[in-house]
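1. Okay, here's the prediction I keep looking at, along with the sequence it came from:
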Amino acid sequence: MVKKLKIVIAVCIVTLLAACSDPVQEEIISYVNEDLPEIAKLEEEVIGKYDSVTGENYKDDEILYDALTNEIIPDYSQLIDKLEAIQLSDKELRDIHEDYIEAANQQYSAFTKMLAAIENQDYALIEEVYGILSQSRKDMRDYQYDLKEYAEENDVEIKE
């Protein structure tokens, strides 16, 4: 009986806290805890695949081309679809999320341009791709800082 009472009290406290929380706080918490984990995991996998065939891991154009065609671009397209499917009601959070979508689209564009660069052996286009990738990484960092700052403004702590 005492255990049941403790459980009922605990449930009531959680319910009261949830009832008192701000809708913006709830949306930020839902966004970070429910929407982003699957996307972050997929992004980590795709970038891992890209890293495994570029830089110091680069072997030849054929391996890079195959990875881009068969894994990286299709998986990143799926990631963008998942990002675009997220519906947010808070305008400021939605604007921050749009920055993520824009950075992801830049990265996707870089991957597809890399295919064209390989097909045409266009080294100038490869340099352009590296510039786009660099900008998209910066934009991703800006998105992360903006999200964390907005969460803090709304008394939500994001733990990494």
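-> Nice, thanks for sending it over.
2. okay, CA-based contacts and neighbour counts for the rest of this
-> OK.
3. OK, contacts around residue 27?
-> Taking CA atoms under 8 Å, 6 or more residues apart in numbering, we find residue 27 in contact with 88, 90.
4. all helices for the protein, in order.
-> Assigned by DSSP state H, the helices in the chain fall at 2-20, 23-30, 36-51, 61-67, 73-85, 91-120, 123-153.
5. Serialize the ones you listed to a markdown table and add fields for distance to residue 159.
-> Below are the helices of the chain laid out as a markdown table (distance: least, CA to CA, whole Å):
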| stretch | distance to residue 159 |
| --- | --- |
| helix 2-20 | 19 |
| helix 23-30 | 11 |
| helix 36-51 | 13 |
| helix 61-67 | 33 |
| helix 73-85 | 21 |
| helix 91-120 | 18 |
| helix 123-153 | 9 |
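6. I'd like to know how far the residue lying closest to residue 152 once chain neighbours are set aside sits from residue 147.
-> Closest residue to residue 152 apart from its sequence neighbours, by CA to CA, 6 or more residues apart in numbering: residue 158 at 8.0 Å. Distance, residue 158 to residue 147, by CA to CA, to the nearest Å: 9 Å.
7. which of those two has more neighbours?
-> residue 147 (21 against 14; other CA atoms under 10 Å).
8. alright, now check it against this:
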Amino acid sequence: MLILSGCSGTEAAENALSKVTGKDPIQDNLLNYINEQLIPLQTEESTLVQQFNTQLDDPSIADAELHDTLKEIIPVYKDLIGRIEAIRPDTTEVRYLHELYIATANKQYNAMVQLQAAINNQDMNLVSEANEKLEEARRGDRAFNNALNDLSEAHNIVDIPSEENQ
């Protein structure tokens, strides 16, 4: 497990409040968001997406088997999205970041639902549309990770190996 921590310093990226008080509310909010809210949900989401991708990427999987997997994953993923959307970061910067995450999770979910409908209806056009949504979700994931890295860097948040990684 990876734990993130803030570093104090006088880097130009620190905001005005940080320079005056030594505290950075964005850093505090981002650390809480990552460590307490995001990591547990991302772990669960990663498991679901990996289960989906394993089925999707296996050419020997029959449509019926993929359909059964989607039937199992979709309700769990929908519940997960509800918990993701319930997160309310305190700062504007972290809220913006979280909105990127919500949008990406919803694109992934919608692609799964559309693929399930495509299998039900034997509709190759829906399969193509679902694949486009999956690609949008991948782009959204990259945008989220880039924004997370930028905001973390701007507020002096660094990776600290936890005891499990040592």
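-> Looks like it arrived, so ask away. It should be emphasised that the depicted structure is a prediction, and the values quoted were computed from it without experimental measurement.
9. Mind checking the TM-score on these two?
-> The TM-score (TM-score structural alignment, normalised by the length of structure 1) is 0.82; 141 aligned residues with a CA RMSD of 1.7 Å.
10. re the thing from before, quick one: residues contacting the residue nearest to residue 152 of structure 1.
-> Residue 158 of structure 1 is in contact with 32, 148, 151-152, counting by CA under 8 Å, 6+ apart.
11. Tally up the residues packed near the spatially closest residue to residue 101 of structure 2 that is not a sequence neighbour, please.
-> Excluding the flanking residues, the one nearest residue 101 of structure 2 by CA to CA, 6+ apart is residue 144, at 6.1 Å. Neighbours of residue 144 of structure 2 under the rule other CA under 10 Å: 21.
12. Just the buried ones out of the contacts of residue 158 of structure 1, please.
-> 148, 151 (16 or more other CA atoms under 10 Å).
13. returning to what we had before: look up how far residue 149 of structure 1 lies from the residue nearest to residue 152 of structure 1.
-> Using CA to CA, one gets 9 Å for the distance from residue 158 of structure 1 to residue 149 of structure 1.
14. Overlap of the contact sets of those two?
-> Counting by CA under 8 Å, 6+ apart, nothing touches both residue 158 of structure 1 and residue 149.
15. sorry, back to before: quick check: the residue nearest to residue 101 of structure 2 touching residue 97?
-> Yes: the criterion here is CA atoms under 8 Å, and residue 144 of structure 2 meets it with residue 97 at 6.7 Å.
16. residue nearest the centroid of structure 1?
-> residue 40 (4.9 Å; CA atoms, centre = their mean).
17. What's the match for that residue in structure 2?
-> Here residue 40 of structure 1 is matched to residue 42 in structure 2, going by TM-score structural alignment.
18. show me the contacts for that match.
-> Going by CA under 8 Å, 6+ apart, the list of residues near residue 42 of structure 2 is empty.
19. now the one 4 residues further on
-> Counting by CA under 8 Å, 6+ apart, residue 46 of structure 2 touches no other residue.
20. that older thread, which one among the contacts of residue 158 of structure 1 gets closest to residue 74 of structure 1?
-> Nearest to residue 74 of structure 1 among those is residue 32, at 24.4 Å by CA to CA.
21. excluding its backbone neighbours, what's nearest the closest one?
-> That would be residue 158: by CA to CA, 6+ apart, it lies 7.9 Å from residue 32 of structure 1.
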